[in-house]
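*Asks:* What follows is a predicted structure for the sequence shown.
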Amino acid sequence: MQLKPQDFLVALKLLVWGNQRWTYARLGQALGLSASEAHASVKRGLLSGLLLPNRVSSAVTTGTPGAETQSLQEPQGIYRVTRKRVRSSSVPSENAGTLDNPVRVHAQALAEFTLHGAKYAFPGVRLPLAVGVPTSHSAPAFAGVFAPGGTDFVWPHPNGSARGVGVEPLHPSVPFAAMQDGKLYEMLALFDALRVGKARERNMAAERLLTLIDPGASEPRREKLHG
């Protein structure tokens, strides 16, 4: 099994949604994917450890979206406690949406992969000058951090508002998905800073990404600055 770029994109989107209830149709629509593509990405995310199952009977390992399967099971004792907790209160808890969803994000694993593996699995590719959506240190996430005048980076897109060096997005649907969700946009732009940015930009991006993905983790080791 090999992770695909859209699998990483799906994991980031689920992180942004947090406790919101979702369906494969909604997930796919938000990311410019089909429901079956979203389902396949969740399945690979589970196999890789970036996602964790929420239910004894999970619909994400085999078959089509919505199918039931017993192939991924949490320990019986854990399931009983979870089920009892949900039923014991007539007032929905803040985690009710998470428990209703088939999977949840494994924050520690996603943070580790984002900072130390994803840029090698999905390396940044620079493209010719283009009009597009600002990314890396040119995105709003870096507004006011770096002095103007440096190289701007963009995802080429006909509805873009800036001109700069093109960067091949993680997945073709990234510009669309980012323009629909500011928090997802921030994380994708920060990830591009890891892929194509200089040492200072990479350090800042790594710190911010860790805060967004796994706030309780220790700070990442900083790269040495040269020049």
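*Replies:* In hand now; what should we look at?

*Asks:* all contacts plus neighbour counts: C-alpha atoms, from now on.
*Replies:* Noted.

*Asks:* Verify the contact between residue 194 and residue 207 for me.
*Replies:* No. The pair residue 194 / residue 207 is not scored as a contact, 10.8 Å apart, by C-alpha atoms under 8 Å.

*Asks:* Show me which of these two is the more surrounded one.
*Replies:* residue 194 (28 against 18; other C-alpha atoms under 10 Å).

*Asks:* Helix or strand next in line after the helix or strand encompassing that one, which one?
*Replies:* Using DSSP states H and E, residue 194 sits in helix 182-196. As assigned by DSSP H and E, the chain's next helix or strand after helix 182-196 is helix 199-213.

*Asks:* try it against this one:
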Amino acid sequence: MKPVDTVVAAKLVSVAINGISYQGLSESLGISAAEAHAASRRLIKARLFRDKDRQVPYPKRQALLEFWVHGLKYVYPAELGAPSRGMATSVGALPLSALFPVTEEGVPVWPSADGNVRGPALEPVHPSALTAAQDSRVYELLTLIDALRVGRAREQHLARDLLKARLYSWC
């Protein structure tokens, strides 16, 4: 698996009911159609998605949730860096931002010149996350995933519950 697979998985979950073409997938994530197709194939090979007579794979909800909750932080570890300007993530973005107060250090951010929030830098799981975040559902999934990668126990627990709710209602 590669880091882009996580972003592709989030997008496929966000459009699971309506579906999407590989061309639409690539355009919405800012990656090539070949890269989107290869990521989808890897997700199927990892048994996180399945071909279901659809143009693109369909999520295996329980397997994907298990990987996101228990595996992702080990496969793609995250570290908070120096203060930076960027897009809020983890506890700094909805839905978790409504549940946690802002600390003195600020909220974690994906570094970006276009960002409007200042806080400790957290590199996204893949650079295409910034483009993918234009879709509010994908942004929400990726910020919850970041909470699992860098959050404390309470933040991780809430992120897990929110991810599960979204997986089971969107797919």
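*Replies:* Right, received. Where do you want to start? A quick note: this is a predicted structure, and the numbers were derived from the prediction, not measured.

*Asks:* what range in the second structure does the helix holding residue 194 of the first structure sit on?
*Replies:* On the second structure, the counterpart of helix 182-196 of the first structure by TM-score structural alignment is residues 136-150.

*Asks:* which residues of the first structure fall in strands?
*Replies:* Secondary structure of the first structure by DSSP state E: the strands cover 51-53, 103-105, 126-135, 153-156, 162-167.

*Asks:* ok, residue 20 of the first structure to residue 37 of the first structure distance?
*Replies:* Separation of residue 20 of the first structure from residue 37 of the first structure (C-alpha to C-alpha, to the nearest Å): 20 Å.

*Asks:* So what does residue 124 of the second structure match up with in the first structure?
*Replies:* Residue 124 of the second structure maps onto residue 169 of the first structure when the alignment is built from TM-score structural alignment.

*Asks:* Hmm, residue 155 and that match touching each other?
*Replies:* Yes. In this structure, residue 169 of the first structure is within contact of residue 155 by C-alpha under 8 Å, at 6.0 Å.

*Asks:* Those two: which is more packed in?
*Replies:* Between residue 169 of the first structure and residue 155, residue 155 has the larger neighbour count (other C-alpha under 10 Å), namely 28 against 22.

*Asks:* I figured that one was touching residue 173, is that so?
*Replies:* No. Residue 155 of the first structure is not in contact with residue 173 according to C-alpha under 8 Å; the separation is 10.5 Å.

*Asks:* Residue 179 of the first structure is nearest to which of the strands of the first structure?
*Replies:* Comparison of the strands of the first structure against residue 179 of the first structure by C-alpha to C-alpha identifies strand 126-135 as nearest, at 8.6 Å.
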